[in-house]
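quick one, fold the following:
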Amino acid sequence: MNTILAPSFRVAGQADVNAIVALVQSAYRGDASRRGWTTEADLLDGQRTEAVLVAELLADANSAVLLALADGELLACCHVERHGESAYFGMFAVQPPRQGRGLGRLLLAEAERHARDAWRCRAMHMKVIDVRTELMAWYERRGYRRTGEYSPFPYGDERFGLPRRDDLRFELMVKELTA
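Predicted structure coming up:
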């Protein structure tokens, strides 16, 4: 597969729910996720998201799931949620065999543009499992900074997966959005 230079982007609709769930699951859980570098398969088992949750995100006026497509094929997605003057970024998934080719960088930039231009947000926030140092370094190269502000992993809440270790926690990362 070649580098994807110019995917199209759009906001997801309810008809996209099942494709989004399948993409997110393939990027983070199980053996299929091991084809990419963003896998959480060694950290967590279980579902990464579910159709009901994605449908709720799509129904929220302060929320958008952005899709990256080429020739009608869903290649990547992310969730952006408005919180006043900042936005929260999450549920970021790229098809495992397409990872490492620049698509994630393009979608992240589109999410930042959406938050800045559509919602007038001045910052993007995200929470990353802090043992995922390679992923955190990737975000740092894109202008995010580690804050040293941690929150506990929600052990016992299967909506976030079934932990395979007992030392998981999230670190808040932040990027100022400029025009």
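
switch to C-alpha atoms for all contacts and neighbour counts from now on
OK.

how about the strands in the chain?
Ranges of strands in the chain, per DSSP state E, are 8-11, 44-45, 63-70, 73-83, 86-94, 123-129, 145-152, 162-163, 169-176.

out of those, the one nearest Leu106 is which?
Closest approach to Leu106 among these (CA to CA): strand 63-70, 8.8 Å.

in CSV: the strands of the chain, plus mean neighbour count and distance to Ala111.
Shown next, in CSV, are the strands of the chain (neighbours: other CA atoms under 10 Å; distance: least, CA to CA, whole Å):
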stretch, mean neighbour count, distance to Ala111
strand 8-11, 15, 10
strand 44-45, 18, 26
strand 63-70, 22, 7
strand 73-83, 21, 7
strand 86-94, 22, 8
strand 123-129, 20, 9
strand 145-152, 14, 17
strand 162-163, 19, 28
strand 169-176, 19, 12
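
can those strands go into CSV with extra columns for distance to Leu107?
Below are the strands of the chain laid out as CSV (distance: least, CA to CA, whole Å):
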stretch, distance to Leu107
strand 8-11, 8
strand 44-45, 25
strand 63-70, 7
strand 73-83, 7
strand 86-94, 9
strand 123-129, 14
strand 145-152, 19
strand 162-163, 28
strand 169-176, 15
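
the structure of the following sequence is requested for comparison with the preceding one:
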Amino acid sequence: MENAAAGLTFRDATDADVDVLVALIESAYRGDASRVGWTTEADILDGHRTDPEAVLEVIKTPDGKLLVVEQEGRVVACCQLEHRGAHAYFGMFAVSPALQGAGVGKAVIAEAERRVREDWAAAEMHMTVISVRNDLIAWYERRGYRRTGRMTPFPYGEERFGIPLRDDLEFELLVKPLV
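This is a model prediction of the structure:
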């Protein structure tokens, strides 16, 4: 698995990708299946991570795209990119749990950064991460993202985002200069 990032292809998602993308995102973050990888949120959130309507909304966003990553014809990762003026937003990032820790995520984020620099001349990449996800934040920091301390509340009571298993969840903005 040391060369799991080899042979990756990248393309923009279409409506036909919705079901496979929902399944990928759910497998990476929720339920027992997500525990195979290290990005699981199963200990902090129950319920669903996304749904077909939310994925389709990202695909249809005029100033954005959902990047699909395939290997040998199988969808193995994805990420949302949205042009927001001088910066781009990075979200809905998922890597198949079986491939986590093998370099796929690094390759995806590098390609995402390249695309927003070249396509949109974005000077920074922004993302929000649940602040208690210390391992995930450390992974992003190793890739040049910095914690800003700027927090936004978790949408408690909106099951569309999951069912919190703790009461201290909030999102922190992480930023990386791209120039």
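
could I get the TM-score for this pair?
For this chain pair, the superposition-based TM-score is 0.97 by TM-score structural alignment, normalised by the length of the first structure; 178 aligned residues with a CA RMSD of 0.9 Å.

before we move on, the earlier item: quick one, which of the strands of the first structure is nearest to Ala19 of the first structure?
Of these, nearest to Ala19 of the first structure by CA to CA is strand 73-83, at 7.5 Å.

which elements pack onto that closest one?
helix 17-28, strand 63-70, strand 86-94, helix 103-113 (3 or more CA pairs under 8 Å, 6 or more residues apart in numbering; DSSP states H and E).

how big is the offset of the second one relative to the second structure?
Strand 63-70 of the first structure differs from its equivalent in the second structure by a mean of 0.9 Å after superposition (mean CA distance after the TM-score superposition for the first structure).

what's the end-to-end length of stretch 95-108 of the second structure?
9 Å (CA to CA, to the nearest Å).

now what about it, what contacts it?
Around stretch 95-108 of the second structure, the neighbours that count as contacts under CA atoms under 8 Å, 6 or more residues apart in numbering are 1-5, 24-25, 27-28, 33-39, 69, 76-79.

go through that stretch and flag the buried ones.
95-101, 104-106, 108 (16 or more other CA atoms under 10 Å).

now render the residues you listed as CSV, adding distance to Val179 of the second structure.
Shown next, in CSV, are those (distance: CA to CA, whole Å):
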residue, distance to Val179 of the second structure
Val95, 26
Ser96, 30
Pro97, 31
Ala98, 33
Leu99, 30
Gln100, 28
Gly101, 27
Val104, 23
Gly105, 21
Lys106, 19
Val108, 18
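
and the spatially most central residue of the second structure, how far from Val179 of the second structure?
By CA atoms, centre = their mean, the second structure has its centre lying nearest to Phe93, at 1.5 Å. Note on Phe93 of the second structure: its distance to Val179 of the second structure, by CA to CA, is 22 Å.

and what of Gly85 of the second structure?
Counting by CA to CA, the gap from Gly85 of the second structure to Val179 of the second structure is 15 Å.

more neighbours, the two?
Between Gly85 of the second structure and Val179, counted using other CA atoms under 10 Å, Gly85 has the larger neighbour count: 13 against 8.

hmm, back to that, Met173 of the first structure is nearest to which of the helices and strands packed on strand 73-83 of the first structure?
strand 86-94 (9.9 Å).

now do that closest one: distance to the chain's middle.
Offset of strand 86-94 of the first structure from its chain centre (CA atoms, centre = their mean, to the nearest Å): 4 Å.

superposed on the second structure, where does that strand end up, distance-wise?
Strand 86-94 of the first structure versus its aligned partner: 0.6 Å mean (mean CA distance after the TM-score superposition for the first structure).

find me the equivalent region of that strand in the second structure.
Aligning strand 86-94 of the first structure against the second structure (TM-score structural alignment) gives residues 87-95.

wait, Ile130 of the second structure touches Leu174, no?
No - at 10.4 Å, Ile130 of the second structure does not count as touching Leu174 under the criterion of CA atoms under 8 Å.
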